[in-house]
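[1] sequence first, then the predicted structure:
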Amino acid sequence: MNTSSPRSSERGFDSAHFRQALSQFATGVTVITTRLADGTFRGLTASSFNSVSLEPPLVLWSLSDKANSLPIFSGNSHYVINVLSAGQEELARLFSRRGLDPFASTDYELSRTGQPILKGVTAWFECHNRSRYPEGDHVIFVGEVEECAVHPQPALIFHGGQFGSTGKSQ
């Protein structure tokens, strides 16, 4: 007995409808930051962040396989996942734009390995770039958390194509 359903490409799958359905799931907003070998900082906005494991401490996030920053994050040994607070919507927009240096107008400090940690975030996770898995049109990054911090305050969320807030501190 075959209990599998037809693949999406075999059913004439509607990608726009799929995207609309996904937008109904509220997600946190993060900025992933890293430092290149030449000392330059790079970062991008991502809402695809999730915990994987407590032992060892693992988290994941994903990036389009067409992203210009894919080689940067694939090749670096460490990065920081910054969980944005409710007042950081403009920071989320800034790190999603191309051609700008968002670090020129952003307050940050450096982690013990020299990675940029954005100031004012509700939490951050410094990760060793443990593994990457290509799936569909994205690459899934799994990071082993080496250090993290929490600054309880309302978090920035994204739902239905708009930014919002959790509205309460943890």
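    That came through fine.
[2] hey, let's count contacts and neighbours off CA atoms from now on
    OK.
[3] buried residues, the longest helix seen in the chain. List them.
    For the chain, the helix that runs over the most residues, judged by DSSP state H, is helix 15-22. When burial is assessed from 16 or more other CA atoms under 10 Å, helix 15-22 yields no buried residues.
[4] what does stretch 40-60 give?
    41-47, 49, 58-60.
[5] now, those that are in strands?
    41-46, 49, 58-60 (DSSP state E).
[6] before we move on, the earlier item: out of the buried residues of stretch 40-60, who's nearest Leu110?
    Phe41 (10.7 Å; CA to CA).
[7] this is the comparison structure:
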Amino acid sequence: MDTTFDSKQFRGALSAFATGITVVTSRSADGKDFGLTATSFNSVSLDPPMVLWSLDCKSSNAAAFEQVDAFAVHILAAGQEHICKQFSTRGIDRFAGLDLTRGHGDVPVIQGCTAVFECRIAHRYQGGDHVIMVGEVLSFSTAPSDPLVFYRGKISGPFCTAEPEPELLRA
């Protein structure tokens, strides 16, 4: 197999996989909230309950996430495209106008999401140009709403309107 390839073509091929859009939030030791939009979210384990997400090493939030021991992953609902864009925009108060509560480690928790996972950082792994953050889930919540989805470079939703087949959930 040829190992040299165009990174834009590679990214395009990866975009063939539809993924939910998440916002990951945390709070620094000096009390500053921070967060970002991420599509690199995945389940890891049921026992213990664990999830992961990947952070670009060049992210303006990379240093802040190195210093914390807790985070929350918010799976955005179909009507929350504005939150996705807000957490992708530099130089603004990303938390302005949001309905927030506080979770484990005083981490900001955005209300109205399809699901929220409050985690303590269990592991950090270097993975090329990203850091893989593995979190042990301390608590979670869900809502009966369709997710906001990223597919082929575009945001879309609602995406899933049918009930999932039980056998697919066990795979």
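    In hand now; what should we look at? Everything numeric here is computed off the predicted structure, so don't read it as measured data.
[8] any idea what the TM-score comes out to?
    Remark: TM-score between the superposed chains equals 0.90 [TM-score structural alignment, normalised by the length of the first structure]; 162 aligned residues with a CA RMSD of 1.3 Å.
[9] returning to that earlier point: now distance to Ser85 of the first structure too, for the ones in strands among the buried residues of stretch 40-60 of the first structure, in CSV please.
    Converted to CSV, these look like this (distance: CA to CA, whole Å):
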residue, distance to Ser85 of the first structure
Phe41, 21
Arg42, 20
Gly43, 17
Leu44, 16
Thr45, 13
Ala46, 14
Phe49, 15
Leu58, 22
Val59, 19
Leu60, 19
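[10] the residues you listed: which two are farthest apart?
    Top of the distance list for these (CA to CA): Phe41 and Leu58, 23.3 Å.
[11] Ala67 of the first structure versus the spatially most central residue of the first structure, what's the distance?
    The geometric centre of the first structure, computed from its C-alpha atoms, lies nearest to Ala46 (CA atoms, centre = their mean), at 3.4 Å. As judged by CA to CA, to the nearest Å, Ala46 of the first structure and Ala67 of the first structure stand 12 Å apart.
[12] with adjacent residues omitted, what lies nearest to the residue nearest to the centre of the first structure?
    Thr30 (5.2 Å; CA to CA, 6 or more residues apart in numbering).
[13] hang on, the earlier thing: what's the residue nearest to the centre of the first structure aligned with over in the second structure?
    The equivalent of Ala46 of the first structure in the second structure is Ala38 (alignment by TM-score structural alignment).
[14] that match and Thr22 touch, don't they?
    Yes - between Ala38 of the second structure and Thr22 there is a contact under CA atoms under 8 Å: 5.2 Å.
[15] what segments of the first structure are helices?
    Under DSSP H, the first structure gives helices at 15-22, 70-75, 89-94.
[16] between those, which gets nearest to Ala104 of the first structure?
    Of all those, helix 89-94 comes closest under CA to CA, at 10.8 Å.
[17] mean distance between the closest one and the second structure after superposition?
    Superposed on the second structure, helix 89-94 of the first structure shows a mean distance to its aligned partners of 0.6 Å (mean CA distance after the TM-score superposition for the first structure).
[18] kind regards, and thank you for your time.
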